[in-house]
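Asks: Next comes the sequence, and after it the predicted model I'd like to discuss.
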Amino acid sequence: MTDLSHGAAWMAGHIGPVSDAAIPVTDWGVTHSDIAYDVVPVWQGAFFRLDDYVARFMASVRALRMDIDRDAEDVKTALADMVAASGLRDAYVAMVAARGRNPVPGSRDPRDCANHFYAWCVPYVHIVKPDAAARGTSVWIAKHIRRIPSDSIDPTVKNYHWGDFTGGLFEAKDNGFETVLLLDHEGHVTEGPGFNAFAVFGDRIVTPDHGVLHGITRRTVLEMAAETGLQVEARPLPLAEFLEADEVFLSSSGGGVIPVARVDDRTFSNGAAGPVANDLRARYFDWIARPEHRTPIAY
């Protein structure tokens, strides 16, 4: 029996090792980064908010005018079968729609491409290592790169256009920071590679609402904050205001709520994880255990 414990992939109805999965080099998903995708976490043997993640994925597929010849229920079945085959109890699960190959030589017409769906899973991914998140991570504000404008690439459609994020990550790493946060061309905070950002002002939490992916974990944070009696605001967030916050934290499907101790040369919470972020981090792992948010996997 094939060992899939290091990761599995679903390709054209076949489940195999993720290390063997491939798409053609001429697929526009490769040559044009023409892909919609989404990632749903599996925690302790169940998907978290599966319906919400798949609904957002299907909306992204429609927004990019793709036809993957399967509906939301088909996608859920493929994901469940794949994770069950892998045996992974905690997993990072990706669903992908690629533009596909263009069978017409020299054609630049995307309508000629054969769109297709595939999926893969690996052991659960923390975008910031848990020990670093517990201490409070460090974030660099990119100085030379701005977020791709939303009228060029719609950030609410989860996609593989990471040129700005990758350039920003080099900047952050070169300066000794864990990750990067990008501004828009008006100087407002947007998002980083795989996460949304939040600022805490007393009993208020503010998160950017423009130029960002409306993350499912972001939604979870706003719902948890409201449950605890905190005020929540989704609006433009200028960098100057962001840096005056009492606390800063991030949210991602890869790790939940991630406290931030430092942004550039500004230190928050005496260089440690702040109390609001710590509380929401603990609540997140309580939330993903709630039955109403879980879709158990039949291993």
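Replies: Here it is on my side, so go on. Numbering: from 1, shown residues only.

Asks: Please count neighbours and contacts with C-alpha atoms only from this point.
Replies: OK.

Asks: quick one, helices of the protein?
Replies: 28-31, 50-63, 72-86, 130-135, 163-174, 216-227, 239-242, 275-287 (DSSP state H).

Asks: quick one: which of those is nearest Pro123?
Replies: Nearest of the helices of the chain to Pro123, taken as Cα to Cα: helix 72-86 at 9.6 Å.

Asks: on contacts alone, who are the packing partners of that closest one?
Replies: Packed against helix 72-86 by the contact rule (3 or more Cα pairs under 8 Å, 6 or more residues apart in numbering; DSSP states H and E) you find strand 8-11, helix 50-63, strand 91-98, strand 116-123.

Asks: So which bits of that helix are buried?
Replies: 75-76, 78-86 (16 or more other Cα atoms under 10 Å).

Asks: Out of the helices and strands packed on helix 72-86, which is the most enclosed?
Replies: Of all the helices and strands packed on helix 72-86, strand 8-11 carries the top mean neighbour count, a mean of 25, counting by mean count of other Cα atoms under 10 Å.

Asks: quick one on the thing from earlier: tabulate the helices of the chain in a markdown table, adding columns for distance to Val96.
Replies: Formatted as a markdown table, the helices of the chain follow (distance: least, Cα to Cα, whole Å):
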| stretch | distance to Val96 |
| --- | --- |
| helix 28-31 | 10 |
| helix 50-63 | 8 |
| helix 72-86 | 10 |
| helix 130-135 | 27 |
| helix 163-174 | 19 |
| helix 216-227 | 17 |
| helix 239-242 | 33 |
| helix 275-287 | 26 |
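
Asks: and of those helices, who's closest to Arg266?
Replies: Here helix 239-242 is closest among those (Cα to Cα), at 10.6 Å.

Asks: wait, what's in contact with Arg146?
Replies: 164, 182-185 (Cα atoms under 8 Å, 6 or more residues apart in numbering).

Asks: next, the one to line up against it:
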Amino acid sequence: MRTVYVNGSYLPETEATVSIFDRGFLMSDGVYEVTSVLDGKLIDFDGHAVRLQRSLDELQMKHPSSKDDLLEVHRELIRRNEITDGMIYLQVTRGNPGDRDFAFPPEETAPTVVLFTQSKPGMADSPMAQTGMKIISIEDQRWGRRDIKTVQLLYPSMGKMMAKAAGADDAWMVEDGHVTEGTSNNAYIVKGNTIVTRHLGHEILHGITRAAVLRFAREAQMKVEERSFTIAEAQEADEAFITSASTFVMPVVEIDGEAVGEGTPGPVAKRLREIYIDESRKAAV
């Protein structure tokens, strides 16, 4: 049985509970991070810890503990659950004020902290990396502060179901005629030797994998343009791909029924996936 972490205690998942008055449950008043595990070690932990701090600060929420303490909890869950490849999910909410109220609870209210593991054997060898993803485009109907990694995930969940209903793997969201991001990933196109991805702002999540991949791309002498692009531009690109903590770099081969490039994973996405996985393994903690 899986061991999880709730508010300072390691528990069997069947014994883990959170109050019905918790603001994460009632108000989606919480933030989260997902850190990948390869070979029993954490990928990009520092980046996730920094983004967690930023999300908490933006929502004026207490930080539950130090980075070192959080790292030890992550490592302990890896040990207890014997995770080789997979993910660790961390969620922090504004806690349990004892009743439901729109106003923030008193400052002394303790945050709720939950972590659990998900085992994903062979994560780095996903078959989809060889075939590529098919995506559809949908209207972006989320709230305006997507740069904060909150647990408000209803619309992205609906987007994934729209994609499934259309026989696709995922959806890219479009606002004012331009792609913002995928339902749980950052979006990219490639034209020649230039990688194009949306610039940072309130409109997209500041992806930890995104930052690493763009750094590796520049080190490999690839040109990077951080700007918005349209679905039509994406359909006419040589390649397309996504990045996220759980998929690393994943090629996109079809957008709204139109093949991208040759309709197969392209060389830039393949190379960036190799570089990212290799470099991440070297730096894992």
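Replies: Happy to help now that I have it. What you see is a predicted model, and the numbers here were worked out from it, not measured in a lab.

Asks: quick revisit: kindly reformat the buried residues of helix 72-86 of structure 1 as CSV and extend each row with distance to Ala46 of structure 1.
Replies: Putting the buried residues of helix 72-86 of structure 1 into CSV (distance: Cα to Cα, whole Å) gives the following:
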residue, distance to Ala46 of structure 1
Val75, 16
Lys76, 12
Ala78, 14
Leu79, 11
Ala80, 9
Asp81, 12
Met82, 13
Val83, 10
Ala84, 10
Ala85, 14
Ser86, 13
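
Asks: Looking at the residues you listed, which is nearest Glu233 of structure 1?
Replies: Using Cα to Cα, these come closest to Glu233 of structure 1 at Lys76, 32.2 Å.

Asks: Which residue of structure 2 is paired with that closest one in the alignment?
Replies: Matched to structure 2 by TM-score structural alignment, Lys76 of structure 1 sits across from Leu71.

Asks: measure that match to Val6 of structure 2 for me?
Replies: Distance, Leu71 of structure 2 to Val6 of structure 2, using Cα to Cα, to the nearest Å: 15 Å.

Asks: wait, what's in contact with Ser246 of structure 2?
Replies: Ser246 of structure 2 touches 34-36, 87, 123, counting by Cα under 8 Å, 6+ apart.

Asks: what about the aligned residue in structure 1 for Gly177 of structure 2, how many neighbours?
Replies: Using TM-score structural alignment, the partner of Gly177 of structure 2 in structure 1 is Gly187. Gly187 of structure 1 has 14 neighbours, counted by other Cα atoms under 10 Å.

Asks: hang on, Gly187 of structure 1 packs against Leu239?
Replies: Yes: assessed by Cα atoms under 8 Å, Gly187 of structure 1 is found in contact with Leu239 at 6.3 Å.

Asks: okay, now Ile15 of structure 1: neighbour count?
Replies: Counted with other Cα under 10 Å, Ile15 of structure 1 comes out at 20.

Asks: Okay, the alignment partner in structure 2 of it and Arg94 of structure 2: tell me how far apart.
Replies: Aligned by TM-score structural alignment, Ile15 of structure 1 pairs with Tyr10 of structure 2. Tyr10 of structure 2 is 20 Å from Arg94 of structure 2, where distance means Cα to Cα.

Asks: repeat for Val285 of structure 2
Replies: 29 Å.

Asks: Kindly report the same for Glu33 of structure 2.
Replies: 15 Å.

Asks: wait, what's in contact with Pro259 of structure 1?
Replies: Contacts of Pro259 of structure 1 (Cα under 8 Å, 6+ apart): 133-137, 248-250, 273-274, 277-278, 281.

Asks: swap the cut-off to 7 Å and go again
Replies: 133, 136-137, 248-250, 273-274, 277-278 (Cα atoms under 7 Å, 6 or more residues apart in numbering).

Asks: just the buried members of the residues you listed?
Replies: Applying 16+ other Cα under 10 Å to those flags 133, 136-137, 248-250, 273-274, 277-278 as buried.

Asks: list the contacts for the alignment partner in structure 2 of Asp38 of structure 1?
Replies: Aligned counterpart of Asp38 of structure 1 in structure 2: Glu33 (TM-score structural alignment). For Glu33 of structure 2, the contact set (Cα under 7 Å, 6+ apart) comprises 48, 52, 89-91.
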